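Engineer: sequence? don't have it. structure:
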């Protein structure tokens, strides 16, 4: 008779959107300012957060965070006017991409300047790879990781991340 819906906390999703829109990526690194690039940036940020939160103590909260982020991405794709078939194929592709990033983002060697194969694969595939831009992106993500390591995991998973790169 009554439907009870769990209210989602979109604060982390909104914060990841804000981080992916940082002008640093588009002015300094010259990444293309499109939906795919922003999704990839969200995935790299989220993968770092989930790697840090890894552990049985935060497993349920991490899963809820993952589900909420992907639900919001699906809603946004639907808002762009795509139908069910396209959305399902796109979400399957995005899921594979995210898990590839998550699996290959080794916590111990996370984004060192000399280990940038993952960044090359997703951001610098067209034409000549520009090493300086790739190293800037690796440096940004390394600083983001260092910033997140200093935060309480619950605060981080709730979206209270006030990271400023400069």
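Structural biologist: Thanks, I have the structure now. Because the structure is a prediction, the values reported are computed rather than measured.
Engineer: switch to C-alpha atoms for all contacts and neighbour counts from now on
Structural biologist: Will do.
Engineer: quick one, what contacts the residue nearest to residue 143 when sequence neighbours are not counted?
Structural biologist: What sits nearest to residue 143 in space, not counting adjacent residues and going by C-alpha to C-alpha, 6 or more residues apart in numbering, is residue 165, at 7.7 Å. Applying C-alpha atoms under 8 Å, 6 or more residues apart in numbering to residue 165 gives the contacts 140, 143-144.
Engineer: Go again with 10 Å.
Structural biologist: Contact analysis of residue 165 by C-alpha atoms under 10 Å, 6 or more residues apart in numbering lists 19, 22, 24, 139-141, 143-144.
Engineer: Need the residues you listed in CSV (columns: secondary structure and neighbour count).
Structural biologist: Shown next, in CSV, are the contacts of residue 165 (DSSP: H, G, I helix; E, B strand; the rest coil; neighbours: other C-alpha atoms under 10 Å):
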residue, secondary structure, neighbour count
19, helix, 21
22, coil, 13
24, helix, 17
139, helix, 16
140, helix, 18
141, helix, 20
143, helix, 17
144, helix, 18
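Engineer: Included below, for side-by-side comparison, is a second structure:
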């Protein structure tokens, strides 16, 4: 029933949170600064990392790190005051959203990365007024992040050593 929260191995999660707090999203794109927007941005960044990891490695992404990221999200939901039933329902929804983003964010062929703008619109449009300029700027950011991370060593990415500036 209760899972023990393990605060180690949070470096990748902390980096994903840091990336989701980039002032670009809230000043330039004028996203609403709320839990839902940040979670979607974390999922977008994490999906890109998983896509890169899969294309560069024959190994699987470390399950412990994957589990830790979702455990942190669950922990933060509890910190926000959600109860057990509410957290379980919310985590089920968030997991479906994550996998939807992961499977659909890239519309490019095997070596090309092209952002699927409809998936961005689907998850960020309820909170924001999305237009073509917004989609272009966010797509450019995501493609730039993909290219930046593709050049990094996968071990350094797993350690959260992503010094990305945009």
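Structural biologist: Cool, got the structure. The model shown is predicted, which means the values in this text are computed figures rather than measured ones.
Engineer: sec struct for the closest residue to residue 69 of structure 1 other than its chain neighbours, please.
Structural biologist: Distances taken as C-alpha to C-alpha, 6+ apart put residue 13 closest to residue 69 of structure 1, at 5.8 Å, once the chain neighbours are dropped. When classified by DSSP: H, G, I helix; E, B strand; the rest coil, residue 13 of structure 1 comes out as helix.
Engineer: Please enumerate the helices of structure 1.
Structural biologist: 11-20, 23, 35-52, 59-79, 84-104, 117-123, 131-149, 153-157 (DSSP state H).
Engineer: can you list contacts of the fourth one?
Structural biologist: The contact list for helix 59-79 of structure 1, computed with C-alpha under 10 Å, 6+ apart, reads 8-10, 12-14, 16, 35, 39, 42-43, 46-47, 49-51, 53-56, 58, 82-84, 86-88, 90-91, 94-95, 153-154, 157-159.
Engineer: Just the buried residues of these.
Structural biologist: 12-13, 16, 39, 42-43, 46-47, 49-51, 53, 87, 91, 94, 153, 157-159 (16 or more other C-alpha atoms under 10 Å).
Engineer: So residue 130 of structure 2 versus residue 123 of structure 2, what's the distance?
Structural biologist: 11 Å (C-alpha to C-alpha, to the nearest Å).
Engineer: no, scratch that, I was asking about residue 15 of structure 2
Structural biologist: Going from residue 15 of structure 2 to residue 123 of structure 2 by C-alpha to C-alpha gives 21 Å.
Engineer: Which one's more surrounded, those two?
Structural biologist: residue 15 (20 against 17; other C-alpha atoms under 10 Å).
Engineer: Contacts only, for the more buried one.
Structural biologist: 21, 42, 45, 157, 159-164.
Engineer: residues near residue 63 of structure 2, how many?
Structural biologist: As a burial measure, residue 63 of structure 2 scores 9 neighbours (other C-alpha under 10 Å).
Engineer: just residue 121 of structure 1 next, same as before
Structural biologist: 11.
Engineer: quick one, what contacts it?
Structural biologist: residue 101.
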